[in-house]
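Colleague: I would like the atomic coordinates for the input below:
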Amino acid sequence: MLFCISSQVNVSQALCSFQLLAKEWCEIIEDYRHKHPEVTVLDPPDAIQHLRNRKSMLQGVVDLNLSDCHGKVGVPRQIVVTKDPSSIPYEVTKAGLKLPLVAKPLLVDGTAKSHKLFVAYDQLSLAELEPPLVLQEFVNHGGIVFKVYIVGESITVVKRFSLPNHGKRDLSKVAGMYPVPRVSSYLSSAEDADLDPSIAEHPPRPLLEKLATELRRRLGLRLFNIDMIREHGTRDVFYVIDINYFPGYGKMPDYERVFTEFLLSLVQSKYKESTFLKSSF
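Modeller: Take a look at the predicted model:
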């Protein structure tokens, strides 16, 4: 989604679907920005494109150094498969990935298909998948995912139920490939659930602030969310499993106030910039 905010406080939502982010659309936005310098483009299309591919979306997390931030953040081991489903079992073995694996479509284009996930429990079922896709090692995380919403400088964390842990005994009884619902709609919020504190405790605030700051800088985006899990049995080891552009902010507590303050801060910043430029001449 793309927003333009003018210095006259006119807010317009510009044809928001990811499907519209083709080369021609990007060129239209760039041309408009050059012709109307008074308009602020929040998140440029070329930056948004980075999150349309699950191979590139997590790249900014891989080499992050978040030392002295009360925790560690990484990404699950994964491989990208672009063709020949019959070769998937071999590619998985070659990469040393351990079952079960979460299969995700490579491209995130806003369609229902791009959010259709599967969990594969054995080698044979891997050949049933349809490339292009990403295969990601399943990390036990206590059945809780942290949805970290970023709106400019604001950070809001919401706990949601996710997929349950898998033990060795469970895996010996399960085979095949199973579809899973979108994590964001898997179950209701877990904020008020009676959960073990070692599972339910939010990631440390300093860690989230550092992570959000680094991703804002690396991605060049201000409106996104991070799907984050804590490795089960640890307190400070976290994994980013997805980054989504302009997620369902309606599920974020107090989103009306957060967005209003964000938009007002942009207008005020634009006004100060305009005033400074005028006073310089």
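Colleague: every contact and neighbour count from this point should use C-alpha atoms.
Modeller: OK.
Colleague: wait, what's in contact with the residue nearest in space to the middle of the chain?
Modeller: Centroid-nearest residue in the chain, with Cα atoms, centre = their mean: residue 243, separated by 1.1 Å. By Cα atoms under 8 Å, 6 or more residues apart in numbering, the contact list for residue 243 reads 51, 57-58, 224-227.
Colleague: so it is in which element?
Modeller: Element membership for residue 243, per DSSP states H and E: strand 237-245.
Colleague: ok, residues contacting the next helix or strand after that strand?
Modeller: Once strand 237-245 ends, the next helix or strand along the chain (criterion: DSSP H and E) is helix 255-279. With Cα under 8 Å, 6+ apart as the test, helix 255-279 has contacts from 5-7, 9, 40, 151-152, 154, 249.
Colleague: ok, and for helix 255-279, which residues are buried?
Modeller: Neighbour-count burial for helix 255-279 flags 258, 263, 266-267, 270-271 (criterion: 16 or more other Cα atoms under 10 Å).
Colleague: now swap in stretch 81-98 and tell me
Modeller: Neighbour-count burial for stretch 81-98, counted by 16+ other Cα under 10 Å, picks out 81, 85, 88-89, 92, 97.
Colleague: could you also give me the structure for this second sequence? I'd like to compare it with the first:
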Amino acid sequence: MRLHAEVLDEMEGQEEEGAVVASAVLSPPLIGAAVAAATAPRLVVGYALTKKKVKSFLQPKLLLLARKNGISFVSIDESLPLSEQGPFDVILHKITSKEWQQVLEDYHEEHPEVTVLDPPNAIEHLNNRQSMLEEVADLNLSNFYGEVCTPRQLVITKDPSSIPTAVAMAGLTLPLVAKPLVVDGTSKGHELYLAYDEASLSMLDPPLVLQEFINHGGILFKVYIIGETVQVVRRFSLPDVNTYDLLNNVGIYRLPRVSCAAASADDADLDPLIAAFSYMIELPPRPLLEKLGRELRSRLGLRLFNVDMIRELGTKDRYYIIDINYFPGFGKMPGYEHMFTDFLLSLAQSKYKRYLSGT
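Modeller: Now for the predicted structure:
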């Protein structure tokens, strides 16, 4: 992986759900459009996406650029047998039902030449917040300009009355962020709550994950992975919690999804200084992101995902991964249509080379 474009410094448009402050793109050498068009056959991408994902991802700019490069997107009808549709070179999907996963696995067994983005069993790994961060916990990136950790967390599957005792036994430090255990593709799966005192923990609704809250200066880094391309974007996040907050707040508070919601400084309740100078906050170092992207692609077996990462307040190189999401809102990134088109062209070129070599 190497740097593909210099740091961008622009705000996203009205369709962007988060407040992007700046971004940097890292990628391998890309296949030129002319070369790909001349040497690779036309690429047919079948997609099975929700209406919301179709609207946010298959934007006119992407469709136009793809068409110019010989790539066509074809909607998959889930009511019809997949074997009766196509033929496809690539299947792009984000449907969470067990029925669809089985259909896709059966289809890929019969048509191994079709690239499935991504394997359902690998995606399933990210749909549970207990297993989601397992591949991160033992990462050793200390030689790559930073330390990447995961927050201490506790999984609660039942009996909310036992939560205060379980938290005390685990030695977790308040406040705690409560997240649903299962990521089911709905807004409920992304609801967040902040618990300030142990007595209120029994008000929570399992199954859930409790993560220690880590002060991070109100800034979150969204690291997007598209194949071998990595783009990191600054986003506004939750404000830090100080001693005064802990002494003067009790109970459980629902948190706004400021990392992806329309987050102005006011919406996110940010310190005005954070909002004013967030663009000056240093991005994670390039070698660290390159190594992180390679490691997670290999460990997760995925090519389309993003990582939510924060830097602990008061440190220069200690980062925490707090979430990993499959096929996130790529349409919110500046220039995503070029990155995704190049990624598809690289798949076409690889397939064409295999065809010529007879493998």
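Colleague: which single one of the contacts of residue 243 of the first structure is nearest to residue 216 of the first structure?
Modeller: Distances from residue 216 of the first structure to the contacts of residue 243 of the first structure, taken as Cα to Cα, are shortest for residue 224 (8.9 Å).
Colleague: quick check: the aligned residue for the closest one in the second structure?
Modeller: Mapped onto the second structure by TM-score structural alignment, residue 224 of the first structure lines up with residue 305.
Colleague: what do you get for residue 69 of the first structure?
Modeller: Counting by TM-score structural alignment, residue 69 of the first structure corresponds to residue 144 in the second structure.
Colleague: ok but residue 289 of the second structure is inside a strand, no?
Modeller: No: applying DSSP: H, G, I helix; E, B strand; the rest coil, one finds residue 289 of the second structure to be helix, outside a strand.
Colleague: okay, now it: neighbour count?
Modeller: Using other Cα atoms under 10 Å, residue 289 of the second structure has 22 neighbouring residues.
Colleague: cool, residue 182 of the second structure as well?
Modeller: Neighbour count for residue 182 of the second structure, taken as other Cα under 10 Å: 17.
Colleague: what's the counterpart of it in the first structure?
Modeller: Checking TM-score structural alignment: residue 182 of the second structure goes with residue 107.
Colleague: now that match. Nearest residue, chain neighbours left out?
Modeller: residue 53 (4.7 Å; Cα to Cα, 6 or more residues apart in numbering).
Colleague: that neighbour reaches residue 108, doesn't it?
Modeller: Yes: at 6.0 Å, residue 53 of the first structure and residue 108 qualify as touching, with contact defined as Cα atoms under 8 Å.
Colleague: between the two, which contacts overlap?
Modeller: Contact criterion Cα under 8 Å, 6+ apart; residues shared by residue 53 of the first structure and residue 108: none found.
Colleague: neighbour count winner among these two?
Modeller: Ranked by neighbour count (other Cα under 10 Å), residue 53 of the first structure and residue 108 place residue 108 first, with 21 against 17.
Colleague: the more buried one contacts residue 51, doesn't it?
Modeller: Yes: look at residue 108 of the first structure against residue 51 with Cα under 8 Å: they come within range, at 7.4 Å.
Colleague: quick one: stretch 280-297 of the second structure to chain centroid distance?
Modeller: On the basis of Cα atoms, centre = their mean, to the nearest Å, stretch 280-297 of the second structure sits 14 Å off its chain's mean C-alpha point.
Colleague: all helices of the stretch 1-150 of the second structure, in order?
Modeller: Using DSSP state H, counting those that start in this stretch, the helices of the stretch 1-150 of the second structure run over 33-39, 51-57, 60-68, 98-110, 120-124, 129-132, 134-137.
Colleague: oh, I was asking about the stretch 51-200 of the first structure
Modeller: Here the stretch 51-200 of the first structure has its helices, by DSSP H, counting those that start in this stretch, at 59-62, 88-95, 123-126, 168-173, 197-200.
Colleague: CSV please, covering those and showing distance to residue 14 of the first structure.
Modeller: Below are those laid out as CSV (distance: least, Cα to Cα, whole Å):
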stretch, distance to residue 14 of the first structure
helix 59-62, 27
helix 88-95, 40
helix 123-126, 40
helix 168-173, 47
helix 197-200, 38
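Colleague: of all those helices, which one is nearest residue 32 of the first structure?
Modeller: For residue 32 of the first structure, the closest of the helices of the stretch 51-200 of the first structure is helix 59-62, at 29.0 Å, according to Cα to Cα.
Colleague: and the closest one, which residues are buried?
Modeller: Buried residues in helix 59-62 of the first structure, defined by neighbour count with 16+ other Cα under 10 Å: residue 61.
Colleague: give me the mean deviation of it from the second structure.
Modeller: Its aligned residues in the second structure lie a mean 0.4 Å from helix 59-62 of the first structure after superposition (mean Cα distance after the TM-score superposition for the first structure).
Colleague: returning to what we had before: list buried residues within the contacts of helix 255-279 of the first structure.
Modeller: Buried members of the contacts of helix 255-279 of the first structure, counted by 16+ other Cα under 10 Å: 5-7, 9, 40, 151-152, 249.
Colleague: of those residues, which pair is most distant in space?
Modeller: 7 and 249 (24.7 Å).
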